[in-house]
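Enquirer: predicted model, plus sequence, below.
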Amino acid sequence: MLLCIDCGNTNTVFSVWDGEKFIATFRTATEHTRTADQYFVWFSTLMDHEQLSVNVSECIISSTVPRVVFNLRVLCDRYFGTRPLVVGKPECLLPTESRVDDGTIVGPDRLVNTAGAYDRHGGDLIVVDFGTATTFDVVATDGAYVGGVIAPGVNLSLEALHQAAAALPHIDVTKPNVVIGTNTVTCMQSGVFWGYIGLVREVCDRIRTEYAASWNADMRVIGTGGLAPLFSSGDVLFDQIEDDLTMHGLTVIHKYNKDKNPT
């Protein structure tokens, strides 16, 4: 079975793929000091709790935090007896190479989202991912990543607001009942919620206009990340919401590499 590992700036997700579906998904906080042994104890304990017994024989890793990759490699080698495929490394082939400025390093998460979205929806897409950063990935007709936009993430913005303004509390992200807040919390909730609705709509509209001028094609918008359903409830922002897009992209890239190198 295939173990897919997606390491983001905030959380790390492990999912086990049996060739047809994900049979287990576990999430933990990203900590660069966590050792391979600690990862294995955490993972195996949760697998035992779910009463799952699987033979992991292959692994693929996507990580936006370079410092954790070494220990994840050791985990795969020591406990699963396999050399992991690492997205972004030269030996990891992509179904379609990115078309960006020379010397630009595209984040592995964006490459994986592009592969997953193209596999499910074809090209001419905007993929909006609500993570530590809010990213907009432009997927061309042939499935290539051709650029995008990076904005501060929702929770990152809230944390910065709290730290910079001592009188403003930590709040939960939620859809407010009204736009005009009548206390500090509802004012902040309205600003964050409707502010990000406006951000997503405006950025997507401008991408569509620019893309149509260059490629003469309409675009669909795919939302992913934990907050995508919440923000979609405030407006019709997305043509489709995918809760497992990143993990699906990892399976797509792994299969592509396996087909190219069947040994």
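Expert: Arrived safely. Predicted, not measured: the structure shown is a model, and the values here were computed from it. Numbers count the residues shown, from 1 in each chain.
Enquirer: going forward, measure contacts and count neighbours with C-alpha atoms only.
Expert: OK.
Enquirer: all strands for the stretch 1-150 of the chain, in order.
Expert: For the stretch 1-150 of the chain, the strands defined by DSSP state E, counting those that start in this stretch cover 2-7, 11-17, 22-29, 58-63, 85-86, 125-130, 133-139, 145-152.
Enquirer: what angle do the second one and strand 58-63 make?
Expert: I take that to be strand 11-17. Between strand 11-17 and strand 58-63, the angle comes out at 160 degrees (axes from the mean of the first three to the mean of the last three CA atoms, to 10 degrees).
Enquirer: how far is strand 11-17 from where the chain is centred?
Expert: Counting by CA atoms, centre = their mean, to the nearest Å, strand 11-17 is centred 12 Å from the centre of its parent chain.
Enquirer: what about the nearest residue to residue 134 once chain neighbours are set aside, neighbour count?
Expert: Counting by CA to CA, 6 or more residues apart in numbering, residue 134 lies nearest to residue 153, which is 4.7 Å off, once chain neighbours are set aside. A count of nearby residues for residue 153, using other CA atoms under 10 Å, gives 17.
Enquirer: put this beside the first:
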Amino acid sequence: MAVVLAIDIRNTQTQIGLVLDGVLVARWTVPTDSSETADGAIGVVLQFFEALERGLVRLEPAAPTRIDLPVEAPLSDGAIISSVIPMLTDVWTRAAQRLSKSRPLTVGPGLKTGLKMSLTDPAEAGADRVAEMVAAKTAYGAPCLVVDLGTSTTFQLLDDKGAFRGGIIAPGMELGAQALARGAAQLADVELRTPKSLLGRNTAEAMQAGIVMGEVARIDGLIDMIWNDCGYEAPVVLVGQHAESIAALLAHEATVDQTLALRGLMELYALNKK
């Protein structure tokens, strides 16, 4: 049984996927720690494996009903990493190398993607965005528009010819909430959830309406602008924090796919290990 780790490091969260014989069977999400060490990263993987053995991890639909990891676990046959935080790339690379039998692959220049890039400088494309585009092309075909809700809200378009055409990067909801709390003396942090009504009856509700419904309006508006710019419509896929709640509020139909990046990493690993 081939055991591969797919590791997706974002500004806010780090997600680890367990891939058995080319199938994503489970995932583990932890807060991203900018002060993480290789020893600490190994500990995160060990916690993931222990929780899996105790039945505390929800398995993916394609997973077998029972997962028996190799006796020598947590050793894996390999790993692939996408990271948007350069100083953590090396940390997790060293950790993954100690956990596996070979040096892990890292998404970046030199890695084959099988993806056409209509970008001024393809090297600037974030590793997470590349992984999502690879998986989106396989799962949804072309064209396809992926909206990723994280520290930033990003839009990336796979055009009708199957090329990564470009995208939009905007501040995410969490950043918006933090900016309000820091910049306005009388406004405090609020929980980001769907407001009870569009017009808040108190400060917290008004902030929730502005941040959450403002994000919904921005996404709906930018989808229309992107469609108008490229001259055709495309399926919309939402990923990231609050994707489920935002998708339910959009005027546009959208599919939520929280394993998109990990499946993209899985495909990139298979492509580069041939």
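Expert: Thanks, I have the structure now. In this text the structure is predicted, and so the values were computed from the model without any measurement.
Enquirer: residue 136 is in contact with the residue nearest to residue 134 of the first structure, correct?
Expert: No - shown here, residue 153 of the first structure and residue 136 do not form a contact pair, counting by CA atoms under 8 Å, at 11.6 Å.
Enquirer: count of neighbours near the equivalent of residue 18 of the second structure over in the first structure?
Expert: Under the alignment defined by TM-score structural alignment, residue 18 of the second structure corresponds to residue 16 in the first structure. For residue 16 of the first structure, the count of nearby residues is 22 (other CA under 10 Å).
Enquirer: repeat for residue 96 of the first structure
Expert: By other CA under 10 Å, neighbour count at residue 96 of the first structure equals 15.
Enquirer: what does it correspond to in the second structure?
Expert: In the second structure, residue 96 of the first structure lands on residue 115 (TM-score structural alignment).
Enquirer: then residue 66 of the first structure?
Expert: Per TM-score structural alignment, residue 66 of the first structure is aligned with residue 86.
Enquirer: kindly report the same for residue 40 of the first structure.
Expert: Match for residue 40 of the first structure (TM-score structural alignment): residue 42.
Enquirer: who's in contact with that match?
Expert: By CA atoms under 8 Å, 6 or more residues apart in numbering, residue 42 of the second structure lies in contact with 95, 96, 99.
Enquirer: what do you get for residue 88 of the first structure?
Expert: Residue 88 of the first structure neighbours (CA under 8 Å, 6+ apart): 62, 106, 107, 108.
Enquirer: ok, so what distance separates it from residue 58 of the first structure?
Expert: 17 Å (CA to CA, to the nearest Å).
Enquirer: ditto for residue 168 of the first structure
Expert: For residue 168 of the first structure relative to residue 58 of the first structure (CA to CA), the value is 47 Å.
Enquirer: compare the two (neighbour count), which wins?
Expert: Neighbours per residue (other CA under 10 Å) separate residue 168 of the first structure from residue 58, with residue 58 holding more: 20 against 15.
Enquirer: identify the residue nearest the more buried one in space, chain neighbours excluded?
Expert: Closest to residue 58 of the first structure by CA to CA, 6+ apart is residue 2, at 4.8 Å.
Enquirer: measure how buried the one you found is and give me the count.
Expert: So residue 2 of the first structure, with other CA under 10 Å, has 20 neighbours.
Enquirer: what residue in the second structure is paired with it?
Expert: In the second structure, residue 2 of the first structure lands on residue 4 (TM-score structural alignment).
Enquirer: swap in residue 219 of the first structure?
Expert: Matched to the second structure by TM-score structural alignment, residue 219 of the first structure sits across from residue 234.
Enquirer: for its match, grab the count of nearby residues.
Expert: Residue 234 of the second structure, neighbours per other CA under 10 Å, totals 21.
Enquirer: isn't it right up against residue 141?
Expert: No - counting by CA under 8 Å, residue 234 of the second structure sits too far from residue 141 to count as a contact (9.7 Å).
Enquirer: look up how far residue 195 of the first structure lies from the residue lying farthest from the centre of the first structure.
Expert: What lies farthest from the middle of the first structure is residue 182; by CA atoms, centre = their mean that is 35.0 Å. From residue 182 of the first structure across to residue 195 of the first structure, the span is 17 Å (CA to CA).
Enquirer: with residue 158 of the first structure instead?
Expert: 12 Å.
Enquirer: which ones are touching residue 153 of the first structure?
Expert: Counting by CA under 8 Å, 6+ apart, residue 153 of the first structure has contacts 130, 131, 132, 133, 134.
Enquirer: apply 6 Å and report the result again.
Expert: Taking CA atoms under 6 Å, 6 or more residues apart in numbering, we find residue 153 of the first structure in contact with 132, 133, 134.
Enquirer: for burial, what's the neighbour tally of the residue nearest to residue 161 of the second structure when sequence neighbours are not counted?
Expert: Distances taken as CA to CA, 6+ apart place residue 142 nearest to residue 161 of the second structure, at 6.7 Å, with adjacent residues excluded. Each residue near residue 142 of the second structure was counted by other CA under 10 Å, and the total is 19.
Enquirer: can you select the buried ones among the contacts of residue 88 of the first structure for me in ChimeraX?
Expert: In ChimeraX, a selection of the buried entries from these looks like this (16 or more other CA atoms under 10 Å):
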select :62,108
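Enquirer: which members of the contacts of residue 88 of the first structure are the farthest-apart pair?
Expert: Farthest-apart pair in these is 62 and 106; separation 11.9 Å (CA to CA).
Enquirer: what helix or strand is residue 261 of the second structure located in?
Expert: Using DSSP states H and E, the element containing residue 261 of the second structure is helix 260-273.
Enquirer: one step back: comparing residue 158 and residue 195 of the first structure, which shows the higher neighbour count?
Expert: More crowded of residue 158 of the first structure and residue 195, by other CA under 10 Å: residue 158, with 21 against 12.
Enquirer: quick one: map that one onto the second structure.
Expert: Match for residue 158 of the first structure (TM-score structural alignment): residue 177.
Enquirer: remind me which helix or strand that match belongs to.
Expert: Using DSSP H and E, residue 177 of the second structure sits in helix 173-183.
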